[in-house]
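**Q** sequence unavailable; structure follows:
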């Protein structure tokens, strides 16, 4: 298995934007990432935090049908993710495996190594470079 990551993709309204969802899911279809778990979180205008399974949304239905293990994203993850969200917005909470890095991860492990850490660099920081 390649490295996995928990990602929060926030949207400025309480409804998912289909074009953005399709672009993210296109990565899955292309084999770049494997979707391990996911939820939709909503932070209402009043500040209430709600979460829903993918199957509750037509555009996400069936994406996690292959999931055999217990869900990885729990209530604490939803609460922490909500801190990143504005009121009146929603987010896709995703656990993805970086399939593109799987061969490298296997080779590192076979050589007695391990993936010791990873840090996501913000786009604005990269743009400054």
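**A** Sure thing, it's come through. Worth saying up front: this structure is predicted, and the values here are computed from it rather than measured.

**Q** rest of the way, CA atoms for contacts and neighbours
**A** OK.

**Q** so the spatially most central residue of the chain, which of the three states?
**A** Closest residue to the average C-alpha location of the chain: residue 94 at 2.0 Å, with C-alpha atoms, centre = their mean. In three-state terms, and counting by DSSP: H, G, I helix; E, B strand; the rest coil, residue 94 is strand.

**Q** hold the first one in mind and look at this next one:
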């Protein structure tokens, strides 16, 4: 079963495209992240372009794992076998591996925030144009929100 969705044609509005690299200790793989990702895709919240599972052994050797085997370290993501648009290449795998700790497995994911496509289309119809964008780390947001809470 292939869950790859075709990239949105350039004539249609699309949501922002992001990538994430999620690192997991080998002994804590449960498949829960794969289930949560599947839910986001099935509900149309995101459109998955690429998913690669990268393993880095204790000696630093790196391997891209096939996501087809539910019993492998990539098993939680086996539902997404074939999710490849061609956006990720060898350079991306090398950069991901450089960020990984030895003895871990990571999922390198490229996805579209498809929930935003209607907003993007409406903005374009009104002459709107994105002139800046940034990701605020969740830890910074949580710290700022905690600072706003009244002291007891």
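**A** Right, received. Where do you want to start? None of these values were measured; they are calculated from a predicted model.

**Q** so what number do they get for TM-score?
**A** Remark: TM-score between the superposed chains equals 0.82 [TM-score structural alignment, normalised by the length of the first structure]; 127 aligned residues with a C-alpha RMSD of 2.3 Å.

**Q** circling back: identify the residue of the second structure aligned to the residue nearest to the centre of the first structure.
**A** Taking TM-score structural alignment as the criterion, the aligned counterpart of residue 94 of the first structure in the second structure is residue 109.

**Q** OK, contacts around the closest residue to that match other than its chain neighbours?
**A** Spatially, and ignoring its direct neighbours in sequence, residue 109 of the second structure is nearest to residue 51 (4.5 Å; C-alpha to C-alpha, 6 or more residues apart in numbering). Listed by C-alpha atoms under 8 Å, 6 or more residues apart in numbering, the contact set of residue 51 of the second structure reads 80, 83-84, 107-110.

**Q** switch the cut-off to 6 Å
**A** Contact analysis of residue 51 of the second structure by C-alpha atoms under 6 Å, 6 or more residues apart in numbering lists 83, 108-109.

**Q** shared with the first structure, which of those?
**A** On the basis of both residues aligned by TM-score structural alignment, their matches' C-alpha atoms under 6 Å, what survives of the contacts of residue 51 of the second structure in the first structure is 108-109.

**Q** so can I have TSV of the contacts of residue 51 of the second structure showing distance to residue 36 of the second structure?
**A** TSV is the format used below for those (distance: C-alpha to C-alpha, whole Å):
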residue	distance to residue 36 of the second structure
83	16
108	15
109	13
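
**Q** out of the contacts of residue 51 of the second structure, flag the one nearest to residue 18 of the second structure.
**A** Proximity of the contacts of residue 51 of the second structure to residue 18 of the second structure, judged by C-alpha to C-alpha, is greatest for residue 109, which lies at 8.2 Å.

**Q** so what's residue 8 of the first structure up against?
**A** Residue 8 of the first structure is in contact with 92-93, counting by C-alpha under 6 Å, 6+ apart.

**Q** distance of it from residue 85 of the first structure?
**A** 9 Å (C-alpha to C-alpha, to the nearest Å).
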